[in-house]
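Asker: Got a predicted structure plus its sequence, pasted below:
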Amino acid sequence: MCRLGQSIHLRPKKEPSKLEMKMRMMLIIPAHVIMLVYLSVSGAEDTVNVLDEVKALRAEFEGLKSTCQASHVAFTAVLRPSNPDKDGFGNTGPFSQETTLIHSRALTNVGDAYDPASGIFTAPVKGVYYFTFTTYAWAKEADIGVSLYKNHQQVLLVWEFQDKGDNEDFASNSATLLLEKGDTVYMRLPSGLQVTSNQNTNLSTFSGFLLFPM
C-alpha cells in the first residue's frame, strides 16, 4: 500500500525476445499459407467449373448451329427422257423389274440433300418433311404410274391404264413423312409401267422440303 509522499515506480514493459518473435511468426505464417492454398484451390475449382460450362455452351451452340444450317432443305427435280424424239418427248419404261426413277435435272437443291445422279433424297436431320410428285404419260393402251419410297418401303402409288382413246394424262400425289437423319426418299417405276417426260419442258417432277426439325 502506498503512502502519501512516496513515489510510485512502474516496471517497464518487457520487450519480446527474438525467440518469442520467431514463435509468433511461425504461428502466423502457416495460417496465411493455409488461407492462400485454400483460396488457390477454390479459385482453381471455380475456374474449372467455368471452363466446363463454357465448353458445354459452345458444344450446345455448335449443335444448334449445325441444326439451323441443316434445316434449310428444299428441292425440285425434273425427269428427262433418255431417248427423246424430235419434239423432245420420250418414255421411260416399261421395264421387267422395278426401277428407280432418276430426276436428273435439279431446279432447286437447297442443302444438297437430293442427289440428281441417283435420284435419292437423304434427310440431313431428323424432322417432318413434305414430298410431292407429278408424273406425265403419253401412250395408248399402256399401264402408267410411279411410286414413292421411304427406306425401301413403298409409301404412295399412282397408277392408271391408258386405253385407246385416252393417251395423255397427269397424276400427282404427296405425303408428309417423319424422317430420321439418314433416311432416304425416292421415286420408283413399278415393273411393266411407264412414264413420259420432255427434254425441254418440266412435266414429270419430284419435290420435297423440311417442314420443321425434331
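Answerer: Cool, the structure landed.

Asker: use CA for all of it now, contacts and neighbours both
Answerer: Will do.

Asker: With adjacent residues omitted, what lies nearest to Met214?
Answerer: Gly127 (4.6 Å; Cα to Cα, 6 or more residues apart in numbering).

Asker: mind listing the helices for this structure?
Answerer: Here the chain has its helices, by DSSP state H, at 18-70.

Asker: before we move on, the earlier item: who's in contact with the residue nearest to Met214?
Answerer: Gly127 makes contact with Leu178, Leu179, Glu180, Lys181, Leu210, Leu211, Phe212, Pro213, Met214, according to Cα atoms under 8 Å, 6 or more residues apart in numbering.

Asker: Going by distance to Val158, which of those wins?
Answerer: Leu178 (21.2 Å; Cα to Cα).

Asker: Run a quick neighbour tally on that closest one.
Answerer: 18 (other Cα atoms under 10 Å).

Asker: One more: Arg80?
Answerer: 27.

Asker: Surely it and Asn198 touch.
Answerer: Yes: between Arg80 and Asn198 there is a contact at 5.9 Å, judged by Cα atoms under 8 Å.

Asker: any chance you could map the strands in this structure?
Answerer: For the chain, the strands defined by DSSP state E cover 74-78, 89-92, 99-101, 105-110, 114-115, 120-122, 127-137, 142-150, 153-162, 169-179, 184-189, 195-198, 205-213.

Asker: adding another structure so you can compare the two:
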Amino acid sequence: MIHSFRDAARTREKQSVDHPNRSDQPTEMAGKKIMFTAVADQGGNFGPFEAETTVVYNKVITNIGNAYDGTSGIFKAPVAGYYYFTFFYHAGENSKSALKLMKSDSCIVEAFDKNATTADNAGNAAFLQLNENDQVYVRLSPDNRIWASGYTTTFSGFLVSGM
C-alpha cells in the first residue's frame, strides 16, 4: 500500500479533530490556556525558618490564565482537570535544603539534600488531578534554606486535560 504526503496530512487532521487535547500542546478550557512559570527572586538565601514556609516565586515569567499568584506563591486551579507541576531549586554550600510540592496541605512529592557540604541543585515533578479551586504550592521545610536569586529556583505548571 502506498501513502502520499496528502494522505498523512489528512490522517493528522482527522486525529486532531478526534483528539483535540494533544499532549504536545497546552490544553484550552473555555477558550483559554492555563500555564505558568515563576522564579523565586528574594535577593539571596531564603530561609532557614522555624516552621514550614510557602516559597513565594515572586518573579512571574508566564501566567496564562492568571491561576498563579506571585504574591502568595499559590496556584489555584481555575477548572477541574489533570495538571503537571515541576519545581527546581539551587542550594548553596553549607545549606540543608528540602522542598515539598503541596496540594491543599498534603505533600505530593519532595526533593531534599541533607549533605550541607556542597552546593546542590534538585527538583521534582508530578501529575495531579485537581478540582476547581484546589491549591498547589511549594513549601520549604523547617531549618532549611534555598537560593532565591537569579533564575535558579523555579515553579511551573500547566493544564494537561480537563476532566
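Answerer: All right, it came through fine. The shown structure was predicted, so the numbers you read here are calculated from the model rather than taken from an experiment.

Asker: Can you pull the TM-score for these?
Answerer: Scored against TM-score structural alignment, normalised by the length of structure 2, the superposed chains reach a TM-score of 0.79; 136 aligned residues with a Cα RMSD of 1.4 Å.

Asker: I'd like the distance between the alignment partner in structure 1 of Lys76 of structure 2 and Ile34 of structure 1.
Answerer: Lys76 of structure 2 maps onto Thr122 in structure 1, with residues paired by TM-score structural alignment. Distance, Thr122 of structure 1 to Ile34 of structure 1, by Cα to Cα, to the nearest Å: 62 Å.

Asker: which residues touch the aligned partner of Phe95 of structure 1 in structure 2?
Answerer: Under the alignment (TM-score structural alignment), Phe95 of structure 1 pairs with Phe49 of structure 2. Applying Cα under 8 Å, 6+ apart to Phe49 of structure 2 gives the contacts Pro142, Asp143, Asn144, Arg145.

Asker: Go ahead and confirm the third one touches Ala98.
Answerer: Yes: with contact defined as Cα under 8 Å, Asn144 of structure 2 counts as touching Ala98 (6.2 Å).

Asker: before we move on, the earlier item: of Thr122 and Ile34 of structure 1, give the one with the bigger neighbour count.
Answerer: Thr122 (20 against 11).

Asker: ok, the closest residue to the more buried one other than its chain neighbours to Asn109 of structure 1 distance?
Answerer: Distances taken as Cα to Cα, 6+ apart put Thr184 closest to Thr122 of structure 1, at 4.5 Å, once the chain neighbours are dropped. Separation of Thr184 of structure 1 from Asn109 of structure 1 (Cα to Cα): 15 Å.

Asker: again, but for Leu27 of structure 1
Answerer: Where Asn109 of structure 1 is concerned, Leu27 of structure 1 sits at a distance of 77 Å (Cα to Cα).

Asker: who has more neighbours, the two?
Answerer: Looking at Leu27 of structure 1 and Asn109 with other Cα under 10 Å, you find the greater number of neighbours at Asn109, namely 19 against 11.

Asker: Map that one onto structure 2.
Answerer: So, by TM-score structural alignment, Asn109 of structure 1 is matched to Asn63.

Asker: List the buried residues in stretch 148-155 of structure 2.
Answerer: Ala148, Ser149, Thr152, Thr153, Thr154, Phe155 (16 or more other Cα atoms under 10 Å).

Asker: and those residues as CSV, adding distance to Val17 of structure 2?
Answerer: Below are these laid out as CSV (distance: Cα to Cα, whole Å):
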residue, distance to Val17 of structure 2
Ala148, 44
Ser149, 44
Thr152, 39
Thr153, 38
Thr154, 35
Phe155, 32
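
Asker: returning to what we had before: for the match of Lys76 of structure 2, give me its contacts.
Answerer: Ala113, Tyr114, Lys181, Gly182, Asp183, Thr184, Val185.

Asker: could you redo the last one with a cut-off of 6 Å?
Answerer: Ala113, Gly182, Asp183, Thr184 (Cα atoms under 6 Å, 6 or more residues apart in numbering).

Asker: The alignment partner in structure 2 of Thr196 of structure 1: neighbour count?
Answerer: Using TM-score structural alignment, the partner of Thr196 of structure 1 in structure 2 is Trp147. Neighbour count for Trp147 of structure 2, taken as other Cα under 10 Å: 24.

Asker: Without its sequence neighbours, what residue ends up closest to Trp147 of structure 2?
Answerer: Nearest to Trp147 of structure 2 is Asn45, by Cα to Cα, 6+ apart, at 4.7 Å.

Asker: count of neighbours near that neighbour?
Answerer: Neighbours of Asn45 of structure 2 (other Cα under 10 Å): 16.

Asker: my read: it touches Gly150, true?
Answerer: No: using Cα atoms under 6 Å, Asn45 of structure 2 makes no contact with Gly150, being 11.2 Å away.

Asker: Now for the alignment partner in structure 1 of Ser97 of structure 2, how many residues are close by?
Answerer: Ser97 of structure 2 maps onto Ile144 in structure 1, with residues paired by TM-score structural alignment. Using other Cα under 10 Å, Ile144 of structure 1 has 28 neighbouring residues.
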